[in-house]
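Student: pasting the structure only:
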């Protein structure tokens, strides 16, 4: 039985990773800051996993001493560590780069055979603080002593599409440009299954993956209105209106600049990848509505 450490196990994707790796026969240790959160359901329907983990290591990737022994006796590491927004004093550098690097060094000390890192699709051509530190870590991973580095690059999560449904509920959806850029987002459970499959395979080092259906952005907006039984009201914002805001935002609030520029870049290009999975966005939207109405 292969033994794996999953870091970021209480996040949206991390919980599904625990479930998928267990279903594929792995012994699973999790790295968490608070063991109590494992018993709670996570965001966007992600499950409680306390009953299925085999071992718990309490630690924080921003505190290197707390990681001692986390990789002892495991064959593989899978890191879903990363900030979706800056919280408190922790920065994107602290977590996405330095934190993952500390975990990588611990994995090297224990001769871990494979280290899987969850990155973002098209990260190599993006230019914003969030992706910069993720991309910087992937370079460290490629140059590490780990025999098999694996970098998973999903297009985007269904959970990210929740904001479009919220806008539709409020009456209007705002999109950049003409809304014609393409995206095939993936459900967290499908992505976790893909990661477990990739860990079991003799795989290449970098893998892009998306969900089963490719949409234009305006089609996602229209789908949100359709499940709400509302007439679509979509406002298209020209790029030239938004772009001049970024230099000012960078000075006033670097955190909001990092987040806004990340989404701006993602919305300003096609972000598609080979399709995988069975979950459809329409069903996910309906699930969100069922929860909100219950």
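Tutor: Good, I have the coordinates. Bear in mind that the values here come from a model prediction, so they are computed numbers and not experimental data. Residues are numbered from 1 along each chain as shown.

Student: hey, let's count contacts and neighbours off CA atoms from now on
Tutor: OK.

Student: does the most far-flung residue of the chain relative to its centre count as helix, strand or coil?
Tutor: Centroid-distance maximum for the chain: residue 231 at 31.4 Å, with C-alpha atoms, centre = their mean. Assigned state for residue 231: coil (three-state reduction, DSSP: H, G, I helix; E, B strand; the rest coil).

Student: tell me what the helix or strand hosting residue 193 is packed against?
Tutor: Using DSSP states H and E, residue 193 sits within helix 188-200. With contacts defined as 3 or more C-alpha pairs under 8 Å, 6 or more residues apart in numbering; DSSP states H and E, helix 188-200 has these neighbours: helix 12-23, strand 148-154.

Student: and these as TSV, adding distance to residue 190 and mean neighbour count?
Tutor: Listed next are those as TSV, based on distance: least, C-alpha to C-alpha, whole Å; neighbours: other C-alpha atoms under 10 Å:
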stretch	distance to residue 190	mean neighbour count
helix 12-23	9	24
strand 148-154	11	23
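
Student: Adding distance to residue 36, write those out as CSV.
Tutor: Putting the helices and strands packed on helix 188-200 into CSV (distance: least, C-alpha to C-alpha, whole Å) gives the following:
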stretch, distance to residue 36
helix 12-23, 13
strand 148-154, 28
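
Student: quick one, which of these is nearest to residue 91?
Tutor: helix 12-23 (19.6 Å; C-alpha to C-alpha).

Student: Which SSE is immediately downstream of that closest one?
Tutor: Going down the chain from helix 12-23, the next helix or strand is strand 27-32, by DSSP H and E.

Student: what is the orientation angle of that following strand with helix 12-23?
Tutor: 160 degrees (axes from the mean of the first three to the mean of the last three C-alpha atoms, to 10 degrees).

Student: now for strand 27-32, which elements pack on it?
Tutor: Using 3+ C-alpha pairs under 8 Å, 6+ apart: strand 27-32 touches strand 3-7, helix 12-23, strand 55-58.

Student: Which one, of the ones you listed, ends up nearest to residue 252?
Tutor: helix 12-23 (30.1 Å).

Student: what angle separates that closest one from helix 188-200?
Tutor: 50 degrees.

Student: now helix 12-23 against strand 3-7, angle please.
Tutor: Using the same axes, to 10 degrees: helix 12-23 against strand 3-7 is 170 degrees.

Student: element containing residue 89, please.
Tutor: Residue-wise, residue 89 maps onto no helix or strand under DSSP H and E.

Student: And for residue 241, the neighbour number?
Tutor: Using other C-alpha atoms under 10 Å, residue 241 is surrounded by 10 other residues.

Student: what separates it from residue 123, distance-wise?
Tutor: Relative to residue 123, residue 241 is positioned 24 Å away (C-alpha to C-alpha, to the nearest Å).

Student: now swap in residue 217 and tell me
Tutor: 19 Å.

Student: In terms of packing, which of those two has more residues around it?
Tutor: Neighbours per residue (other C-alpha under 10 Å) separate residue 217 from residue 123, with residue 217 holding more: 22 against 19.

Student: then this one, side by side with the first:
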């Protein structure tokens, strides 16, 4: 499957029919559901949390409750569905809750979605993976995604894969570090990337959905920055002088190995970060949204939230 170029003006053809969005309550899934809704495409949200699903009122035409890691809950979920866009996946954020590996969670859930889609006669399946390069292709995080891609390629489904670089909100922790006055990054900070806004990844999903052929679409933002420059943008957004600590990549890799038997997911996040943040992570540029504007918006939003009860 060859990588293809993004369509500068993605649209959903009328034949898209009803589209089920898996992971619609997440950052990217919400952007995808919103973009589909704007085109007038009927949207079905697959959600496991009824409370979070309520936030999709006015965007999703219907909500199906189900947990993709449990195939029994997917029975009937794809009835009347013509296409699927899966944005389903565990967050990259450092959290202490669910410790399952990305393979045990992301891969299992998406393989179940593929099988349910096949059984229901779904026409097309779009999967959001990540941009994969040799430097991090062997990480657990990348392998978990590529197992899903391989299953799609071996299925009888028409499919497309969207491969973004890092989406803007992934870099928000640098704002928290900058507020505290000290940030850290692995390596010397010279590795480059072109982060992309979730709404522009959503546009790429609609682009791939509207194509007839099997395809893989790498997606990056309009500007290429070094990791050092990204952290400096975060400090600028909060109005503080940059103080940046450069950690040896070997230290993160050693930490990942120690975490593996204790917290598999955190181990995989650390391993991926050590490799991906110290190597070029650049995709063909698209869109217009810039990371500095995103940081400024996040800072403005946080300042607008009252820190004390309003009487």
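Tutor: Arrived safely, thanks for sending. All values reported here derive from a predicted model rather than from experimental measurement.

Student: circling back to that earlier point, the helix holding residue 193 of structure 1 maps to which residues in structure 2?
Tutor: Per TM-score structural alignment, the counterpart of helix 188-200 of structure 1 in structure 2 is residues 198-210.

Student: Can you give me the buried ones in the matching stretch?
Tutor: Neighbour-count burial for stretch 198-210 of structure 2, counted by 16 or more other C-alpha atoms under 10 Å, picks out 198-210.

Student: again, but for stretch 245-254 of structure 2
Tutor: 249, 252, 253.

Student: Those in strands, which ones?
Tutor: Per DSSP state E, strands hold no members of the buried residues of stretch 245-254 of structure 2.

Student: Can you flag which of the residues you listed belong to helices?
Tutor: Counting by DSSP state H, the part of those found in helices is 249, 252, 253.

Student: Just give me the match in structure 1 for the first one.
Tutor: Under the alignment (TM-score structural alignment), residue 249 of structure 2 pairs with residue 239 of structure 1.

Student: As a check, name the ranges of all strands in structure 1.
Tutor: 3-7, 27-32, 55-58, 76-79, 114-118, 148-154, 173-176, 182-183, 206-209, 215-216, 234-237.

Student: Might one say that residue 140 of structure 2 is in contact with residue 103?
Tutor: Yes - Residue 140 of structure 2 is within contact range of residue 103, at 7.3 Å (criterion: C-alpha atoms under 8 Å).

Student: list the contacts for residue 198 of structure 2?
Tutor: Residues in contact with residue 198 of structure 2 (C-alpha atoms under 8 Å, 6 or more residues apart in numbering) are 27, 28, 31, 167, 168.

Student: Hmm, residue 4 of structure 1 is touching residue 29, no?
Tutor: Yes - counting by C-alpha under 8 Å, residue 4 of structure 1 touches residue 29, with 6.1 Å between them.

Student: Tell me the counterpart of residue 228 of structure 2 in structure 1.
Tutor: Aligned partner of residue 228 of structure 2 by TM-score structural alignment: residue 218.

Student: Identify the residue nearest its match in space, chain neighbours excluded?
Tutor: Nearest residue to residue 218 of structure 1, sequence neighbours excluded (C-alpha to C-alpha, 6 or more residues apart in numbering): residue 179, at 4.8 Å.

Student: one step back: got the helices and strands packed on strand 27-32 of structure 1 as TSV, with distance to residue 277 of structure 1 columns?
Tutor: Output for these, formatted as TSV (distance: least, C-alpha to C-alpha, whole Å):
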stretch	distance to residue 277 of structure 1
strand 3-7	21
helix 12-23	13
strand 55-58	29
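
Student: Apart from its chain neighbours, what residue comes closest to the equivalent of residue 259 of structure 2 over in structure 1?
Tutor: Under the alignment (TM-score structural alignment), residue 259 of structure 2 pairs with residue 249 in structure 1. The shortest distance from residue 249 of structure 1 to any non-neighbouring residue, by C-alpha to C-alpha, 6+ apart, is to residue 257 (5.4 Å).

Student: go on, residue 131 of structure 2?
Tutor: That would be residue 163: by C-alpha to C-alpha, 6+ apart, it lies 4.6 Å from residue 131 of structure 2.

Student: Pretty sure that neighbour sits against residue 215.
Tutor: No - at 10.7 Å, residue 163 of structure 2 does not count as touching residue 215 under the criterion of C-alpha under 8 Å.

Student: re the thing from before, nearest to residue 89 of structure 1, out of the strands of structure 1?
Tutor: Per C-alpha to C-alpha, nearest to residue 89 of structure 1 of these: strand 27-32, 18.5 Å.

Student: What residue, apart from its backbone neighbours, is nearest the counterpart of residue 149 of structure 2 in structure 1 spatially?
Tutor: Using TM-score structural alignment, the equivalent of residue 149 of structure 2 in structure 1 is residue 138. Excluding its sequence neighbours, the residue lying closest to residue 138 of structure 1 (C-alpha to C-alpha, 6+ apart) is residue 151, at 7.4 Å.

Student: Tell me how far that neighbour lies from residue 127 of structure 1.
Tutor: 19 Å.

Student: how many neighbours does the match of residue 259 of structure 2 have?
Tutor: With other C-alpha under 10 Å as criterion, residue 249 of structure 1 counts 16.

Student: Ok, residue 159 of structure 1 next?
Tutor: Neighbours of residue 159 of structure 1 using other C-alpha under 10 Å come to 21.

Student: any idea what it aligns with in structure 2?
Tutor: Superposed on structure 2 with TM-score structural alignment, residue 159 of structure 1 falls opposite residue 169.

Student: before we move on, what about residue 286 of structure 1?
Tutor: So residue 286 of structure 1 corresponds to residue 296, using TM-score structural alignment.

Student: any idea how far residue 1 of structure 1 is from the equivalent of residue 68 of structure 2 over in structure 1?
Tutor: Under the alignment by TM-score structural alignment, residue 68 of structure 2 pairs with residue 61 in structure 1. Distance of residue 61 of structure 1 to residue 1 of structure 1, given as C-alpha to C-alpha: 26 Å.

Student: Those two - which one has more neighbours?
Tutor: residue 61 (23 against 7).

Student: shouldn't the more buried one be in contact with residue 93?
Tutor: No - using C-alpha under 8 Å, residue 61 of structure 1 is not in contact with residue 93, being 11.7 Å away.

Student: and of the ones in helices among the buried residues of stretch 245-254 of structure 2, the nearest to residue 156 of structure 2?
Tutor: residue 253 (38.8 Å).

Student: Assess the claim that that closest one and residue 273 are in contact.
Tutor: No - Residue 253 of structure 2 lies out of contact with residue 273 (C-alpha under 8 Å); the separation is 9.2 Å.
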